[in-house]
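Visitor: Model the following, please.
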Amino acid sequence: MSDIGALVSKLSTMGFSDPPVEHAAVDSVDQWAEALSTVSGLPSKYTLTKTLIFKPKQPKSEAIAPVVVIAKDVSATNSKTIGTELKLKDLRFASDDILSGIFQTAKGSVSPFALSQVPKENIGSVRVVIDKALLNDTTGKIAFHPLDSSRTVFISNETLKSFIKSVEGLTHVIEMDFAAAAAAPAAAPAAAKASRPAAAAAAPKAEEVSGTKLGLDVTKEGDFSTWYRQMLMKAEMYDNYPISGCFILRPLAYFIWQEIQKFLDAGIMSMGVKNSYFPMFIPGDVLEREKDHIEGFAPEVAWVTRAGSTELAEPIAIRPTSETVMYPYFAKWIRSHRDLPLKLNQWCSVVRWEFKNPTPFLRTREFLWQEGHCAHLTKDGAMTEVREILTLYRRVYEELLAVPVIEGVKSENEKFAGGDATTTVEGFIPATGRGIQGGTSHYLGQNFSKMFKISVEDPESTGADRPKLFVHQTSWGLSTRTIGVMAMIHGDNKGMVMPPRVAETQVVIVPCGLSSKQTDEERCEIENACLNVEARLKMLGVRAEADLRENYTPGFKFSHWEMRGVPIRLEIGPKDLVNQSVTFVRRDTSAKGQMAFEGMEAAIQLLLIKIHDEMLARARKEMEDHTKIVLKWADFVPALNKKCMVLIPWCERSECEDQIKARSTRDELQDQLEDEKEPSMGAKSLCLPYKQPENPPLVHGQTKCVQCGEDAKRYALFGRSY
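Guide: Here you go, the predicted model:
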């Protein structure tokens, strides 16, 4: 039952009558509570819940036997306690593949209703544990997500009981008193407590060591998805919006996008590209003209069907991309080979009404991008541009964002619909072991020019009946996904780590060492020194800010600017004034040092360059260390499980790629990971890298495809991906 309408219809037979409430998509209970706080007309009393899915440790030969826990959000659902109750060992959170493959759901959207989506062959092994406090509370409604974290339904506990009973084949259902279970450990013998070594008793908690207690509640290593959203939210990079899948870009993030715009605009203009703007509305009949192209976008197209109270005669689409918007005008404007090349770009937003889990910057229903569309007389001219643009995209990542990427061409399965070839820059997120597409530049061939009749007379021919030549076209795009990739790679457990060239504030100056002992004159002297440093740096174009807020301690200010990723912090106190120096702290490494007032400007500029270069070098080493050459299938999935991308000799056949994805997914489910928090999905081709391995190893003297054994054409990069 993947359809929300079908679920609501089923619940209506069990006493449920209110429609689902829509709100911003959420990943946690805290976000859920915040999202609901903006919605009116909710029940006067309701209880938030959590639905957790665990998998016990078991022999590989046995079928997967998940445990579904349904509880109040405040109940202590200890996995060890639950395992003891069910006589199961080592309960761990289920992997993404179990969530999607068995329950047809994803993190953030899990609820009891996913039980209706479990295949018949699996439902008999599923165990359900329900919080007694949830079933016994009759004072209000119970809140759940109806298969989608951007909606909430409020049902009674009787409706919940009826739903659980209605799941055909579900036989293992127990009630558990989590409150009593949580209280039980308090009665542990005092002797047991006394037996702890003194060193252990004195050791600080993990979150205190990592610096997350006052900032982030989770670590990058422990819960990457929650860490990512929480880091961006607390760094004030984005905020949620009432329409699911839409997010607000706050100034810190928008500044990054503006820096990317400046860099890329200068690059494309030097190539002769001119900026333009086309309307965002597309007539339905125009969108349908290129069925092969639009087929991939069709499920994501948003339509306008009404203006005020009047139904439109024909629905109007909101652009998911602009080929069908722009190319009728290419046909109108290109009348001769002298009009070529025509090179246009537009900075705009597009709307793709995706129904997968929205993720800020990575997967959103509206996002900002640039899209270039160009027409050339020859294929050579078009292909030259495709590669020049790809080089520009690589430079955006490496020269601005300190993110290494791999340049290559997409496989036939992964190329742009309606095009002849797609080139790409691929990034890598070490924390999850997944690749991520960073930007694409397409050679469209003559497919669109034939569809839209964009042609010129052959300039090499003479006479009255010169043959028509269809132009060769390109399209290319880079989006605000760049910001998400940068944040995922560089962010840490204190928050954002900004590459200096896109940091809104590159240097923050904080007065320190002040106390009640200082006179007003002494305090004023230190603050003036901070302002003087700020002015000197700004004169050289360094984006500096003196934080002179009196109602915050230096420690609070340190955390504030660390969360926002400011590359350099300067501290100025009474001793610094005496020594005519400042203390500097690097955000990326936390390294400290002293810097003389004299010549400080040049030292800061060199340090900003050094920070960028070292951030890029560290990220590149991480990527290289997690890229493995694999020559036999037995090593393929184990390499993925070690959070690596793999380079394999490949035949480049589409059917072989389908088999790789299916086979790696199946092998993963059969051979469960020891750590369930590792990524666990099938692999797909990321690209065929332009830079092939040096002195590549051979198999039996002849390179064969790892999957099918046929002759390999070149090495391909495969991996799990976003």
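
Visitor: Only C-alpha atoms from now on, for both contacts and neighbour counts.
Guide: Fine.

Visitor: ranges for the strands of the stretch 601-722 of the chain?
Guide: Applying DSSP state E, counting those that start in this stretch to the stretch 601-722 of the chain gives strands spanning 627-629, 645-650, 684-689, 714-721.

Visitor: and what of the stretch 101-250 of the chain?
Guide: Counting by DSSP E, counting those that start in this stretch, the strands of the stretch 101-250 of the chain are 127-131, 141-144, 151-155, 172-176, 238-240, 247-249.

Visitor: Now tabulate these in JSON lines and tack on mean neighbour count and distance to residue 688.
Guide: Below are the strands of the stretch 101-250 of the chain laid out as JSON lines (neighbours: other C-alpha atoms under 10 Å; distance: least, C-alpha to C-alpha, whole Å):
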{"stretch": "strand 127-131", "mean neighbour count": "21", "distance to residue 688": "44"}
{"stretch": "strand 141-144", "mean neighbour count": "22", "distance to residue 688": "44"}
{"stretch": "strand 151-155", "mean neighbour count": "22", "distance to residue 688": "40"}
{"stretch": "strand 172-176", "mean neighbour count": "15", "distance to residue 688": "48"}
{"stretch": "strand 238-240", "mean neighbour count": "19", "distance to residue 688": "34"}
{"stretch": "strand 247-249", "mean neighbour count": "18", "distance to residue 688": "33"}
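
Visitor: Tabulate the strands of the stretch 601-722 of the chain (TSV), appending mean neighbour count.
Guide: As requested, the strands of the stretch 601-722 of the chain are arranged in TSV below (neighbours: other C-alpha atoms under 10 Å):
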stretch	mean neighbour count
strand 627-629	20
strand 645-650	27
strand 684-689	24
strand 714-721	25
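
Visitor: for comparison, sequence B:
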Amino acid sequence: MTDDDQELGITESKSHDTGEWYAEVVRKAGIANYGPEGMSGFIVTRPRGYALWEAVQSALDAKFKATGVQNAYFPMFIPESYLEREKDIVEGFDPEVAWVTKGGHEELEERLAVRPTSESIIAPYMSKWIRSHRDLPLRVNQWCSVVRWEATETKPFFRTKEFLWQEGHTAHETDEEAWEETMTRLDQYESIYEDVLAIPVLRGQKPDHDTFPGAKVTTTVEALMPDGKSVQGGTSHHLGQSFAEAFEITFSDTDEKERTAYTTSWGLSWRCLGALIMTHSDEQGLVLPPTVAPEQVVVVPIWQSDTKADVLEYAEGVTADLEEAGVRVELDDRDEHNPGFKFNEHELHGIPLRIEIGPNEVDDDELTLVHRPDGESTVADRTDVAETVRSHLDEIYAKLYTAAEENLDGEVREADDRAEILGTIGRHGGYVETPWCGEQACEAEIKEQIAAEIVMVPFEDDDELVGDDHDETCGVCGEEAVRTAYFAKSY
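Guide: Next up, the predicted model:
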């Protein structure tokens, strides 16, 4: 990924070389560049890319605040002794932790971890802030970056050593309240994907062996990419009392007895931007839903020398009306490029709706509207342009969601034995649903042979295999099945 953005066209194939195509779209659409030489695993997020993150941040932050969450900020460095207070955190993240050992020229008395996650720096302060049941529930969130020194190949937004995210942390009086909080955040993550990013998701929980370090239950939303791989879209963790016990988060109840709190944590990262780009974009470039697009509409005037003044005046009026209505609109009145160049550039940048205005539109008091996802062209009256545009933007969103939903619906398949699991994933990708005995060894066997893992199991209330009223056997080992597992390759 270089800084050379002059060649507008996408040359790679989405269907045949998804990874190279994705990297090309990210670069040429002005979303991101790789970081400096010698800093493998880091990216530079360009303004158009950061605007996408701001759109997600704004929508999610509003949901958080409407449900009692307050934003805070904690240090990016965590003393090693803090990490060690929760042994599962240390064991879970140790291979990925970046350490600071010197400050200036001085050796530090204690190593400082660059936060891989913040439970162990936030929990001690929650302990200080909570004294009574009246202080509960306590809900804080921070928007920040974290560093995880992964050895895997970098893929912008999907896999980087530093990434942006939000992480929420809460404390509650009861286990039931903590579980309700966990599900509230999962609901909000599902809404971000389905109502903001136009991506349908599956929801459930991680198998016990793949929960967040120290967590009682990890819940997840999973999004399917066009290449058949799954993206862990956001996770919400019911931590039980493990962190509260490690960091002494206690409160006095109504009887003045000291009790240990129940805590949760939950996070969504800019991986959602990778899912957004990969799901909707095509071989002309970036495709964005109107909900997050920096520019929802571009107005392109098309003139000859004798019609320029009238066409520009008409186009400026349309643009002004849309701006007044709160539509994010750009008027492309550049002289140095012809309309064809402009069309290609705006398609590359993913602007959802193009309005073409030439002499005929001026004479007939009309507009030509072109949808980015499929090139559908419609002629509409100039009157009530804002209402017309909003209707078209809604239609564009629906098109994107429907296409992604059809892809997901066709990529969930059932399998009953090892050969069928391996064969189905090998031929088709997507999700393979199978009965599972609950043993990690059965996942490991599939993972070793085809690099697929259990990305999700349904919640117990939704899983027909929970209980004694079935005679299903594990699709891998043939022993009695206790859960339904969804296998998939993943990012």
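
Visitor: picking that back up, what's the closest of the strands of the stretch 101-250 of structure 1 to residue 501 of structure 1?
Guide: Nearest of the strands of the stretch 101-250 of structure 1 to residue 501 of structure 1, taken as C-alpha to C-alpha: strand 247-249 at 18.9 Å.

Visitor: From residue 16 of structure 2, how far off is the most centrally placed residue in structure 2?
Guide: By C-alpha atoms, centre = their mean, structure 2 has its centre lying nearest to residue 272, at 1.8 Å. Per C-alpha to C-alpha, to the nearest Å, residue 272 of structure 2 is found 23 Å from residue 16 of structure 2.

Visitor: thinking again about what came up before, show me the contacts for the residue nearest to the centre of structure 2.
Guide: 157, 193, 233 (C-alpha atoms under 8 Å, 6 or more residues apart in numbering).

Visitor: just residue 563 of structure 1 next, same as before
Guide: Contacts of residue 563 of structure 1 (C-alpha under 8 Å, 6+ apart): 215, 231, 234-235, 494-497.

Visitor: could you redo the last one with a cut-off of 7 Å?
Guide: By C-alpha atoms under 7 Å, 6 or more residues apart in numbering, the contact list for residue 563 of structure 1 reads 235, 494-496.

Visitor: so which helix or strand takes in the aligned partner of it in structure 2?
Guide: Matched by TM-score structural alignment, residue 563 of structure 1 corresponds to residue 348 in structure 2. Under the criterion of DSSP states H and E, residue 348 of structure 2 resides in helix 339-349.

Visitor: how far is the next helix-or-strand element following that helix from where the chain is centred?
Guide: Later in the chain than helix 339-349 of structure 2, the nearest helix or strand by DSSP H and E is strand 353-357. Remark: strand 353-357 of structure 2 is offset 30 Å from the chain centroid, using C-alpha atoms, centre = their mean, to the nearest Å.

Visitor: Against which helices or strands is strand 353-357 of structure 2 packed?
Guide: In terms of contacts (3 or more C-alpha pairs under 7 Å, 6 or more residues apart in numbering; DSSP states H and E), strand 353-357 of structure 2 is packed against strand 297-301, strand 366-371.

Visitor: Just checking, which helix or strand succeeds that strand along the chain?
Guide: helix 359-364.

Visitor: So which bits of that next one are buried?
Guide: 359, 361-362 (16 or more other C-alpha atoms under 10 Å).

Visitor: between those, which is nearest residue 373 of structure 2?
Guide: residue 361 (23.0 Å).

Visitor: Grab the nearest non-local neighbour of that closest one.
Guide: residue 367 (5.6 Å; C-alpha to C-alpha, 6 or more residues apart in numbering).

Visitor: What about the counterpart of the one you found in structure 1, how many residues nearby?
Guide: Residue correspondence to structure 1 (TM-score structural alignment): residue 367 of structure 2 is matched to residue 582. For residue 582 of structure 1, the neighbour count with other C-alpha atoms under 10 Å is 23.

Visitor: I figured residue 582 of structure 1 hits residue 593, correct?
Guide: No. In terms of C-alpha atoms under 7 Å, residue 582 of structure 1 does not count as a neighbour of residue 593; the distance is 8.5 Å.

Visitor: roughly how far apart are residue 32 of structure 2 and residue 199 of structure 2?
Guide: 22 Å.

Visitor: Residue 225 of structure 2 too?
Guide: Here residue 225 of structure 2 is placed at a distance of 10 Å from residue 199 of structure 2 (C-alpha to C-alpha).

Visitor: More neighbours: which of those two?
Guide: residue 199 (28 against 24).

Visitor: ok, the residue in structure 1 that residue 113 of structure 2 lines up against - contacts?
Guide: Superposed on structure 1 with TM-score structural alignment, residue 113 of structure 2 falls opposite residue 317. Residue 317 of structure 1 is in contact with 281-284, 301-304, counting by C-alpha under 7 Å, 6+ apart.

Visitor: returning to that earlier point: chain neighbours aside, what residue packs nearest to the match of residue 563 of structure 1?
Guide: residue 285 (4.1 Å).

Visitor: So the residue in structure 2 sticking out farthest from the centre, which state does it fall into?
Guide: No residue in structure 2 sits farther from the centre than residue 306, which is 49.1 Å out by C-alpha atoms, centre = their mean. Here residue 306 of structure 2 is coil, with the state taken from DSSP: H, G, I helix; E, B strand; the rest coil.

Visitor: any chance of the strands of the stretch 101-250 of structure 1 in a markdown table, plus distance to residue 454 of structure 1?
Guide: A markdown table is the format used below for these (distance: least, C-alpha to C-alpha, whole Å):
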| stretch | distance to residue 454 of structure 1 |
| --- | --- |
| strand 127-131 | 61 |
| strand 141-144 | 53 |
| strand 151-155 | 46 |
| strand 172-176 | 65 |
| strand 238-240 | 42 |
| strand 247-249 | 38 |
